[in-house]
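> sequence and predicted structure below; questions after.
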Amino acid sequence: MSAAQPRVLILPASYFARDRTVGGGERYALEYARALAELTPTTLALFDPTPARETLGRLTIETFPIRHFHQRRLFPLTRTGLRATAPFDLLHAMVFPTPATDLLICAAKMRGQKIVLTDVGGGGTCWSTYLRKLHRAFDLNRRAHGLALLSRHAARFFDDWPQPRTLLYGGVNLTEFTPATEPPRGYALFVGRLLPHKGVLELIHALGPDTPLHVVGRPYDDAYAKQLQRAASGKDVLFIFNADDAELRRQYAGANVVLQPSLPSFNPDDDKSELLGLVTLEAMACAKPVIVTQTASLPELVLDSETGYIVPPHHAETLRARVELFLQQPALTQSMGAAARRHIEQNFTWEKVARRGLEFYRSLPRQP
């Protein structure tokens, strides 16, 4: 295969085929792989005792055989499965460190395959985590040829890594997330996991009792979900815990403004909670203005006062004032929303992200 069209194997954040957790990292890997497959041969890797193969458009989704699901000491890929990873020119792992990435990196180094890493969050204990306690140079992940990172914020965690790097950012499927044909219905919208760092409790406290707020997300912590519901008592808050894709699009369509009010970590140097705000990108693709906090990657995605507003975290008065502005001025929602859609079309489509990735692959030398 030519260097112009490398055969790419992509490892997603959750890589066991059974009972997969499908969150933002998994969605990112799938959408990136689908877009990349339009440009160069691409396979998304999963693992299971029962091998399988399917296609999604031009993308191949291949389940490589493993002996079992226990990976405490060594990833249980069979010899057949390991041989099946040999024809690829490049391994792009979107989760590390893990036992699977350790094994595939070692195999790729022996074969002369290129290795690219993207941190979408996650990872776990493996040989690399033990070895880097001895010396950081022993971390197998540092043997990669390049780093393709989600944002400038994400890049901060790799300042001392020597490899070439690029910023991929993220994309939106513009045929799935489209501007609404009807006027907004007069509510603010939060979309995301219902966890403390997402700032939902602070958002509910910030808004007045008559400010309509829709909260769309899965409760991962029952105690926190009950705390949210208690805080919402007497306020105009609607919780939607089990929204499917169609319901999510309906909620985007009716909103005057979409909020991502995430809170910074107590230790900003170790804050990986918002490596990339996909909700912010999806909302702008739907021609909705957004309000985000000055937290992690979120300010990189928004043009302040053009496609929405960037507000300080823990600043209830400013957050409430910005929300009320959009609810009281639907024309502002329309004008900023149109600018937000243009911003996405120009910078954050999956095709553009995949092209950035492919150009980066082509630029990498064989040896890191």
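Arrived safely.

> rest of the way, CA atoms for contacts and neighbours
Will do.

> need the single longest helix in this protein, by residues.
helix 330-347 (DSSP state H).

> below is structure B, check it against A:
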Amino acid sequence: MKRIAFISEHASPLAALGGADAGGQNVYVGEVARQLSLKGYQIDIFTRREETALPRIVAFNDTIRIIHVDAGPAEDIPKETLLQYMPAFRDDMLYFIQTEQLSYELIHANFFMSALVAMELKSLLGIPFVVTFHALGHIRRIHQGDNDRFPKERIAIEERAVREASMIIAECPQDRDDLITYYHAPVDKISIIPCGVNTAEFYPIAKATARSLLGLPQHDCLLLQLGRMVPRKGVDNVIAALAKMHCERRKVRLLIVGGDADTTTELQRLQQLAAELDVKDRVLFAGQKSREELKYYYAAADLFITTPWYEPFGITPLEAMACGTPVIGSNVGGIKFSVAEGKTGALVPPQDADALAAKISSLLRSPATLEEMSANAIRRINKLFTWELVAQDIHTLYEKVTGNNTLYPDSFFSGQSIRL
């Protein structure tokens, strides 16, 4: 059995989603590991201990273990301040490897701090690594400016990781282009492998059934915004768009799912905005929900809306489409890759509430179009974006790096245009 190590310093598959630092990367790490384990891999996922009571080792399944690494205080710490603890992370991970007498064929680093640890373990132990950055410091700086609280060393670490990694996984064509433009990454070192969706977890449910289970009105138009409550996600843009819609025959409501104690300030800002724009009675803040509940929220909605300023990939549009819900998303990053304009939904400029309001109104007035988009969305997910397909491409990549596949075919996404 092939043994590999995942490093995901701040994003554990065990974490509850929807908080400030818990989102797509947590899902990615858990789902990719799960699918790779079905292909004969034995996987250890190294992630930072955030609670004293957590055991050192948690069995995720028969062939996947979560290893809690001691690095800094055993408490929830914003990821922007974790870089200082990476030497301790490296040392404790090295101690575990040596104590358990483990030998890994490969390390898969997730995020730039994990890549830093992977580079140092490569130097010490000779283990090759691949990296999925999930987000890039250069791009974050462009969009966040002075609000970017990551340390300035981030970009230098990413540049070094680009040079030292055996392969780099770009999650969409925009990610690949950014790696080439801003990091001078060699084209032949990049493989486009997207995120995916678990179709056993997210699948179509009759809208009336979903609304009944959630206690939502059957005859209103329902818009859904679901994800982390942080400013760059553009939830305020959706609230502003709702305020501009006054001519619909049916009442239009906005359901906002996500947020926890770590995002209280942002939630309060959004609630205040809804009150100021006089749409407080049409906006429902549902709070954080379990993974098991999310499919009902997706299925209950007429449209899923996600308009971040930028988005490295974005898993929530895939989850919505897997449930048969059309998506209106920002024409940025991974969203413009996953959402097929005019077929599974629509793309709009970010931070443009007028354009968003117009697109919502247009689609809500055409039930036939929404029905066709729903069917298209399900087909697109099953054709391109399941975790099984993602894991197959990653497996092929691993085979290339470890020398087990001399005739290496490019990722399905590397050399083809993507059509529905």
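Received the coordinates, thanks. The structure displayed is predicted, hence computed values, not measured ones.

> overlay them and tell me the TM-score.
These two chains, once laid on top of each other, score a TM-score of 0.82 by TM-score structural alignment, normalised by the length of the first structure; 346 aligned residues with a CA RMSD of 3.2 Å.

> that older thread, whereabouts in the second structure does the next helix or strand after the longest helix of the first structure align?
Next helix or strand after helix 330-347 of the first structure toward the C-terminus (DSSP states H and E): helix 350-363. Using TM-score structural alignment, the residues of the second structure aligned to helix 350-363 of the first structure are 387-400.

> strands of the stretch 201-350 of the second structure, residue ranges please.
For the stretch 201-350 of the second structure, the strands defined by DSSP state E, counting those that start in this stretch cover 221-226, 252-257, 283-287, 303-306, 327-330, 345-348.

> closest to S191 of the second structure out of those?
strand 327-330 (24.0 Å; CA to CA).

> now do that closest one: which elements does it pack against?
Secondary-structure packing of strand 327-330 of the second structure (3 or more CA pairs under 8 Å, 6 or more residues apart in numbering; DSSP states H and E): strand 303-306, helix 316-322, helix 335-338, strand 345-348.

> want to throw these into TSV with mean neighbour count and distance to F111 of the second structure?
TSV is the format used below for these (neighbours: other CA atoms under 10 Å; distance: least, CA to CA, whole Å):
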stretch	mean neighbour count	distance to F111 of the second structure
strand 303-306	27	23
helix 316-322	28	19
helix 335-338	24	20
strand 345-348	23	27
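
> format these as TSV; extra columns: distance to L38 of the second structure.
TSV is the format used below for these (distance: least, CA to CA, whole Å):
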stretch	distance to L38 of the second structure
strand 303-306	32
helix 316-322	22
helix 335-338	26
strand 345-348	33
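
> quick one, which of those gets closest to L14 of the second structure.
L14 of the second structure lies closest, by CA to CA, to one member of those: helix 316-322, at 18.2 Å.

> the closest one vs the first structure - mean distance after superposition?
Following the fit onto the first structure, the mean deviation recorded for helix 316-322 of the second structure is 0.5 Å by mean CA distance after the TM-score superposition for the first structure.

> off-centre distance for stretch 335-343 of the second structure?
16 Å (CA atoms, centre = their mean, to the nearest Å).

> tell me which of the helices and strands packed on strand 327-330 of the second structure lies nearest to I192 of the second structure.
Comparing those by CA to CA, helix 335-338 comes nearest, at 11.4 Å.

> still on that earlier bit, mean per-residue distance, the longest helix of the first structure to the second structure?
Helix 330-347 of the first structure differs from its equivalent in the second structure by a mean of 1.2 Å after superposition (mean CA distance after the TM-score superposition for the first structure).

> relative to the whole chain's centre, how far out is the match of helix 350-363 of the first structure?
Relative to the centre of its chain, stretch 387-400 of the second structure is centred 18 Å away, using CA atoms, centre = their mean.

> over to stretch 140-154 of the first structure?
Centroid separation between stretch 140-154 of the first structure and its chain, computed with CA atoms, centre = their mean, is 15 Å.

> and what of stretch 148-160 of the first structure?
Worked out by CA atoms, centre = their mean, stretch 148-160 of the first structure lies 14 Å from the chain centre.

> now do the end-to-end distance for it.
Stretch 148-160 of the first structure has an end-to-end distance of 15 Å (criterion: CA to CA, to the nearest Å).

> cool, and stretch 158-168 of the first structure?
Terminal residues of stretch 158-168 of the first structure lie 15 Å apart, using CA to CA.

> ok, stretch 193-209 of the first structure next?
OK, stretch 193-209 of the first structure end separation, CA to CA: 23 Å.

> equivalent analysis for stretch 177-189 of the first structure, please.
Separation of the first and last residues of stretch 177-189 of the first structure by CA to CA is 15 Å.

> now do the buried residues in it.
Under the neighbour-count criterion of 16 or more other CA atoms under 10 Å, stretch 177-189 of the first structure has F177, T178, P179, A180, P184, G186, Y187, A188, L189 buried.

> quick one: the helices in the stretch 101-250 of the first structure?
127-134, 152-155, 200-206, 222-232, 245-254 (DSSP state H, counting those that start in this stretch).

> and the longest one, what does it pack against?
What it means is helix 222-232 of the first structure. Under the contact criterion of 3+ CA pairs under 8 Å, 6+ apart, helix 222-232 of the first structure touches helix 200-206.

> corresponding residue for V332 of the second structure in the first structure?
Matched to the first structure by TM-score structural alignment, V332 of the second structure sits across from T295.

> tell me, how many residues neighbour that match?
Around T295 of the first structure there are 24 other residues, counting by other CA atoms under 10 Å.

> quick one: it from E182 of the first structure, how far?
When T295 of the first structure is compared with E182 of the first structure (using CA to CA), they lie 32 Å apart.

> hang on, R111 of the first structure packs against A86?
Yes - contact criterion CA atoms under 8 Å: R111 of the first structure and A86 qualify, at 7.5 Å.

> those two: who's more crowded?
Using other CA under 10 Å as the criterion, R111 of the first structure and A86 rank with A86 on top: 16 against 13.

> what about that one, which helix or strand?
Of the helices and strands defined by DSSP H and E, none includes A86 of the first structure.

> ok, now which ones touch E62 of the first structure?
E62 of the first structure makes contact with T43, L44, A45, L46, P51, A52, R53, E54, according to CA atoms under 8 Å, 6 or more residues apart in numbering.
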